[in-house]
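*Asks:* Pasting a predicted model and its sequence here:
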Amino acid sequence: MVPFTIPAWLPLLLLPCTLLVLMKKVMESKKQHPPGPPGLPLIGNMHQLGALVHQSLWQMSKKYGPLIRLKLGSVPLVVVSSAETARQILKIHDIETCSRPELLATGSFSYNFLDIAFAPYGEYWKELRKISNNELFSNKRVQSFRFIREEEVASLVQTLSQSAASKSLVDIKELLFSLSTNVIWRVAFGESFEENKWESRVFQVKLKEAISLLGTFSASDLFPYVGWIIDRLTGLHGRLQKSVQEMDVFLQEIIEKHEGKKVGEGKEDIVDVLLKIEELQNEQGSVTLSRNHIKAILKDVFAAGIESTGITMVWALTELMRSPRVMKKIQAEIRDVMGNKGKVNEDDIEKLVYLNMVVKETWRLHPPAPLLIPREVMSPFKVNGYKIYPKTRLHVNVWAIGRDPKIWKDPEEFLPERFAGSSIDFKGQHFEFLPFGGGRRACPGINMGSTLVELTLANLLYRFDWKLPNGMSKEDINIDEAPGISIHKKIPLQVVPAAYI
């Protein structure tokens, strides 16, 4: 057998490659990246993330600190897990970090580039933000929808009264998400949800699929240039395309129904408002709001509005059922203030101080979106002595910040009294409490969502006492979280309403 020998020229050929690898490692070490767990080739740190990503990142922050760096596939990611670091990112360095990644979780989900939440930073986003603040979610507009909220809450109370009369067990998530959907449907489309049951149910299915896809890791997102092949093989690409096309057809039909409709001042729904802006911009030759933009905004309104309010109300009632002391205290406040009035209106909400504390405490422990929608760094900056480079994605782990023992005493306990006499609010100016984000990218629909949450909870706690199924104690209530972009309760809360006389 002829012995195998290494050609003399092979080491010379490999030497430049070796030097390049070494130089790259030296350069990476000089970049002063934030600390983080070592990853694997190709996949980076993907294998270290569990089903509940925010909890995995929280555990990592305990070891590596409030600013950690990972790689998901080929995408660099920095996660913030402390209030002070969040303040630096969202306030001091807001302008350097206020854009969005070109591909967000769903690769080719085309509407992502057009709506309020996902559009990259630029003139178009600024114009869209101005429209959302001044037209869609202004205090005047939110107040114009008051009658819708009060009618739908009254309808829910009537449904629960029937369940109370028959002592029936109810799935509170199903009822509260139905309420949220009904309200947003009427706010956006101006039609009664019940009058369009088939159409609305179809839309619910399509929207649920779209939200599910938003929380899906896409190979084309994590592995540019080659990931699209994997997405096609797994069927994700086909699901994305189908979801986009179905949503597009549905929203186009809704918009066409509104065209040419005459609506009185103060009675417009969101589609009416957007079509009026489109017409005005066409006349002025200014930034054009196209039909695709309108569809994207409507998708955003539904996805954010239904999810955030429904999730918050479910978790609030869950925590109240687990804490009889807090339940007794909040019901006493509402019933003392309201007396025999029979129902709580929005004018009454400001008198219910402890209710406001309960809602805040719910958002501290159960923020609707545990990881704020990722930002993308536009220009380099330093934070905590580390350099953050362009194209890095930034996540703020508000779930972890809400459980930071350096900020919150007994952070795992549901204690609404911690907000007594506190000026901390949820508008994005207090970085220890960011359920709706902060800086330029804070959620514009905060007032609309918080108003519905408080009005609904006030009426449910005023009109009913709540009991667990026979044989079940408060210790049996499961508070596990379900995986996803939003924190849903994994196991539904089933309760028996009893009418309060």
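*Replies:* Alright, I've got the coordinates.
*Asks:* contacts, neighbours, all on C-alpha from now
*Replies:* Will do.
*Asks:* Show me the helices in the stretch 401-501 of the chain, by range?
*Replies:* When secondary structure is read from DSSP state H, counting those that start in this stretch, the stretch 401-501 of the chain shows helices at 446-463.
*Asks:* So G73 sits against L222, correct?
*Replies:* Yes. Judged on CA atoms under 8 Å, G73 makes contact with L222 at a distance of 5.0 Å.
*Asks:* ok, and here's another one to check against it:
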Amino acid sequence: MGKRRGVGQIPSQRSELMGMELPLSLLWISLTLVLLYFLTKAAKKNSPSCNVRLPPGPAGLPVLGSLLEVGDQPHRSLARLAKTHGPVMALKLGLTTTVVVSSPAAAREALQKKDQPLSARWVPDAVRVFGHEQVSMIFGPASPSWKHLRAICSTHLFSVRSLDATRELRQQKARDLVAYVREHAGRPIDVGRALFGTVLNLISNTMFSFDMVDLHSESTQEFRDLVSALTSEVGKPNLSDFFPVLRIIDPQGRRRQIEVHLKKLFRVFDEIIDQRLSSNPTAAAAERGGDFLGALLQLHSQSKLDRKAIRSLLADLFAAGTDTSSIATEWAMAELLKNPSKLARVRKELEEAIRLPGQEVEESDIARLPYLQAVVKEVLRLHPPAPLLLPHRAAEAGVELGGYAVPEEAQVLVNVWAMGRDEEVWAEPEAFAPERFLGREVDFRGRDFELIPFGSGRRACPGLPLAARTVHLLLASLLRSFEWRLPEGMAAADVDLSEMFGATLAMARPLRAVAVPVV
């Protein structure tokens, strides 16, 4: 695959997911004063009639609601609150009414039985820039144009036929990753960083037929940093979401930051599109190279897709696709290094299935690796990439969950992290035990509600088929080609599995490990 050429440099962005930033001094004093009038009106407007049975939940504080109780690890604190208030729980986060679903049965009702009335998306204020939220496949309303985007992706990216056609591309990216690790063999490497760059190049080759970053060069990481900064900013808590009256001033600058990042990303995409069209004037009417951009430009030439929708779709695919696959694979490596007996077992399975020295893992081998598949399921159970999924919204009145009324316009969260650690569903839920999935017909594709890390129903992640192939292949390639050790002075018990909550559930401390090539 060719390297990226001709696109202008992007100023380097350094991103970090941050905890709950709730100002406790002058901002809160000012906020309270500004909101007094609006709170009175909102309380009257939102007061339920006596015959409406709302879900139980914590009482919360005036103005703040349960914000301080939720804190910077909402998936954990909401799981803890659900043990007291039940699997369908309501609470106030500032002025925002939030209903939290925390059991497989409640999730089935929300995402399957009540899928249509809860299919609207609750949109964070930060992404309301350039009209992106109106045309986004992730945040857009469930409209005909949204269905059209989903159909385009299903046909050209995520169908079995399309995935089979791009199999060699994924094999090549797995070889690139192995080559990079081999170059750094014997020294600690940042596993997540290598995986992020690999997945980013996999997606860019699928979209544009070239690499966006060079794994071996620090000077070509600007695009990676831009994508990382964008996803980081979306996941940060925002006062404007908790107190909608503040949206007009964007007090923490979240929306302004997203605008900066998205503008740079759109500029990159515009340059790529313009170069494609200028290098071949008829490219808009032909799928040049057979990549995804070619298919989009063909639809554009037929007036079936405008440039604004193309740019937003590409932004969604890069932002959502890169983080989920790379983070899931990094968590798998971390859990295996913390559990050496599990690591030994999966490596033995790989050696028995792929006997020839130096033989590469291929996607077709994954079906013959049941323990590796069990490892991936167990990782997704313990560390779902999006622990609360993306928030739904009750777009109409009269919706009920678990016998309780869901207020119209309420945010609805599905705590898949809590479901993965439910003692009523999983024996020893905190233990990393891939064996629990051997001989058990449970999958993560949206049908078995005890394990739905990618969601279910019409708002399920459309990229699941690609993510599943990517994670299995990259993990198998790393484990087959290398023996893995922790840096000198570290024991298995020292592997830090603490989390950093954001748009995705990343490791708080990046995993560093030493690869020893298999002879």
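*Replies:* Arrived safely. What you see is a predicted model, and the numbers here were worked out from it, not measured in a lab.
*Asks:* circling back to that earlier point, so which of G73 and L222 of structure 1 has more stuff around it?
*Replies:* More neighbours sit around L222 than around the other of G73 of structure 1 and L222, counting by other CA atoms under 10 Å; the figures are 24 against 20.
*Asks:* Could you check which residue of structure 2 pairs with that one?
*Replies:* For L222 of structure 1, the aligned residue in structure 2 is F242 (criterion: TM-score structural alignment).
*Asks:* Tell me who's in contact with that match.
*Replies:* Neighbouring residues of F242 of structure 2 by CA atoms under 8 Å, 6 or more residues apart in numbering: 93-96.
*Asks:* N478 of structure 1 -> structure 2?
*Replies:* Pairing criterion TM-score structural alignment: the partner of N478 of structure 1 within structure 2 is identified as D496.
*Asks:* So its match sits against R512, correct?
*Replies:* No. Here D496 of structure 2 lies out of contact with R512, judged by CA under 8 Å, at a distance of 10.4 Å.
*Asks:* what about these two, which has more around it?
*Replies:* More neighbours sit around R512 than around the other of D496 of structure 2 and R512, counting by other CA under 10 Å; the figures are 20 against 15.
*Asks:* That one corresponds to which position in structure 1?
*Replies:* The alignment partner of R512 of structure 2 in structure 1, by TM-score structural alignment, is Q494.
*Asks:* try K263 of structure 2
*Replies:* Residue correspondence to structure 1 (TM-score structural alignment): K263 of structure 2 is matched to Q245.
*Asks:* so which strand or helix has its match?
*Replies:* helix 236-258 (DSSP states H and E).
*Asks:* and that helix, which residues are buried?
*Replies:* Under the neighbour-count criterion of 16 or more other CA atoms under 10 Å, helix 236-258 of structure 1 has 236-237, 239-240, 243-244, 247-248, 251, 255, 258 buried.
*Asks:* can you put the residues you listed in JSON lines and add distance to S486 of structure 1?
*Replies:* Compiled in JSON lines, the buried residues of helix 236-258 of structure 1 are given as follows (distance: CA to CA, whole Å):
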{"residue": "L236", "distance to S486 of structure 1": "20"}
{"residue": "H237", "distance to S486 of structure 1": "22"}
{"residue": "R239", "distance to S486 of structure 1": "20"}
{"residue": "L240", "distance to S486 of structure 1": "19"}
{"residue": "S243", "distance to S486 of structure 1": "19"}
{"residue": "V244", "distance to S486 of structure 1": "20"}
{"residue": "M247", "distance to S486 of structure 1": "21"}
{"residue": "D248", "distance to S486 of structure 1": "23"}
{"residue": "L251", "distance to S486 of structure 1": "24"}
{"residue": "I255", "distance to S486 of structure 1": "28"}
{"residue": "H258", "distance to S486 of structure 1": "32"}
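*Asks:* what about L176 of structure 1, how many neighbours?
*Replies:* Other residues near L176 of structure 1 number 22, with proximity taken as other CA under 10 Å.
*Asks:* Quickly note the distance from it to E413 of structure 1.
*Replies:* 24 Å (CA to CA, to the nearest Å).
*Asks:* Could you report the neighbour count for M212 of structure 2?
*Replies:* 25.
*Asks:* Show the contacting residues for the alignment partner in structure 1 of it.
*Replies:* When structure 1 is aligned by TM-score structural alignment, the residue opposite M212 of structure 2 is F193. Contacts for F193 of structure 1 (CA under 8 Å, 6+ apart) come out as 182, 185-186, 200.
*Asks:* if we can go back for a sec, tell me which of the contacts of F242 of structure 2 are still there in structure 1?
*Replies:* Checking those against structure 1 (both residues aligned by TM-score structural alignment, their matches' CA atoms under 8 Å), the contacts still present are 93-96.
*Asks:* Next, check the residues you listed against the strands and list the overlap.
*Replies:* When those are checked against strands using DSSP state E, the ones located there are 93, 96.
*Asks:* Let me have the kept ones among the contacts of F242 of structure 2 in a markdown table, adding distance to R121 of structure 2 as columns.
*Replies:* Conversion of those to a markdown table gives the following (distance: CA to CA, whole Å):
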| residue | distance to R121 of structure 2 |
| --- | --- |
| L93 | 17 |
| G94 | 19 |
| L95 | 18 |
| T96 | 14 |
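*Asks:* And for the aligned partner of N345 of structure 1 in structure 2, the neighbour number?
*Replies:* Aligned by TM-score structural alignment, N345 of structure 1 pairs with E362 of structure 2. Other residues near E362 of structure 2 come to 18 when the count uses other CA under 10 Å.
*Asks:* quick one: E362 of structure 2 from Q171 of structure 2, how far?
*Replies:* Taken as CA to CA, the spacing of E362 of structure 2 relative to Q171 of structure 2 amounts to 7 Å.
*Asks:* if I look at the two, which residues touch both of them?
*Replies:* With contacts defined as CA under 8 Å, 6+ apart, the residues shared by E362 of structure 2 and Q171 are L473.
*Asks:* coming back round to it: now the match of N478 of structure 1. Nearest residue, chain neighbours left out?
*Replies:* R509 (6.9 Å; CA to CA, 6 or more residues apart in numbering).
*Asks:* Pretty sure that neighbour sits against A334.
*Replies:* No. Judged on CA under 8 Å, R509 of structure 2 makes no contact with A334 at a distance of 10.7 Å.
*Asks:* Counting neighbours, go ahead and name the busier of the two.
*Replies:* Counting neighbours by other CA under 10 Å for R509 of structure 2 and for A334 shows that A334 has the greater number, 23 against 12.
*Asks:* Aligned counterpart of the more buried one in structure 1, please.
*Replies:* Under the pairing rule here (TM-score structural alignment), the equivalent of A334 of structure 2 within structure 1 is T318.
*Asks:* quick one, strands of structure 1?
*Replies:* According to DSSP E, structure 1 carries its strands in the segments 67-72, 75-80, 170-171, 375-376, 381-383, 386-388, 393-396, 464-467, 481-482, 488-489, 494-499.
*Asks:* This completes my enquiry, with thanks.
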